[in-house]
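[1] The amino acid sequence is not available; the structure is as follows:
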């Protein structure tokens, strides 16, 4: 199992954790949503739970609930700026289809 961060994503997560003044890393998960079935859920984690797996890249921890691992195994999380827009980008090898608006995916 693996979850990868690009250097840009790690830099952004560090920046946000410093701005918050607390946190141990980024929590990545999935939730049922949209027309394709699942959407990514991101939040900053302040503690580890018993059912969490931890991945570290560029000194930044990504925490994933073990039940979500089959949906995100092998994912690369990037952070990109395009014009005035900036956002995390998910490069997930498990995705079989996405909805037209890009908000949800199926595996």
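    That came through, no problem. Here the structure is a predicted model, which means the values were calculated and not measured.

[2] Going by C-alpha atoms from here, please, whenever you check contacts or count neighbours.
    Fine.

[3] Which residue ranges of this protein form helices?
    Assigned by DSSP state H, the chain shows helices spanning 7-20, 69-72.

[4] Spatially central residue in this structure, please.
    For the chain, the residue whose C-alpha lies nearest the mean C-alpha position (CA atoms, centre = their mean) is residue 28; its distance is 4.0 Å.

[5] let's bring in a second one:
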């Protein structure tokens, strides 16, 4: 939908690829669907769910055994994002390095994007 021919809308690190493939195999899922929803301190939160099948309009990114499904409403906001998986002593999880983010909250759970051209600014 918002793609450039021959260019993947997101990149997936090897650590994320292994974790996505592991989750897909455990739950017999077709892929990991990522999207955005309103919420959090900064305005938007990433969403992730294992999906049985791609939904109409999903952008599908495949790498090795991993498959990421990008929800249509999130595609323009996620273009250029690197998806990583980090493991640490206190927490482990997916990390999104998104060049489109203009602000994020202190805890890193929510993000904000520049207003789309032609959209009305919030009062």
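    Alright, I've got the coordinates. Predicted model, so just to flag it, every value in this text is computed and none were measured.

[6] coming back round to it: what's the counterpart of the residue nearest to the centre of the first structure in the second structure?
    Matched by TM-score structural alignment, residue 28 of the first structure corresponds to residue 34 in the second structure.

[7] Can you report how many residues lie near the nearest residue to its match once chain neighbours are set aside?
    Counting by CA to CA, 6 or more residues apart in numbering, residue 48 is the residue found nearest to residue 34 of the second structure once chain neighbours are left out, at 4.6 Å. Residue 48 of the second structure: 16 surrounding residues under other CA atoms under 10 Å.

[8] how close does whatever residue of the first structure lines up with residue 104 of the second structure get to residue 104 of the first structure?
    Counting by TM-score structural alignment, residue 104 of the second structure lines up with residue 98 in the first structure. For residue 98 of the first structure, the distance to residue 104 of the first structure (CA to CA, to the nearest Å) stands at 6 Å.

[9] likewise residue 71 of the first structure?
    12 Å.

[10] Please say which of the two ends up with more neighbours.
    Using other CA under 10 Å, the more surrounded residue of residue 71 of the first structure and residue 104 is residue 104, with 21 against 18.

[11] wait, isn't the more buried one in contact with residue 36?
    Yes - Residue 104 of the first structure lies in contact with residue 36 (CA atoms under 8 Å); the separation is 5.4 Å.

[12] Give me the common contacts of these two.
    Common neighbours of residue 104 of the first structure and residue 36 (criterion: CA atoms under 8 Å, 6 or more residues apart in numbering): residue 98.
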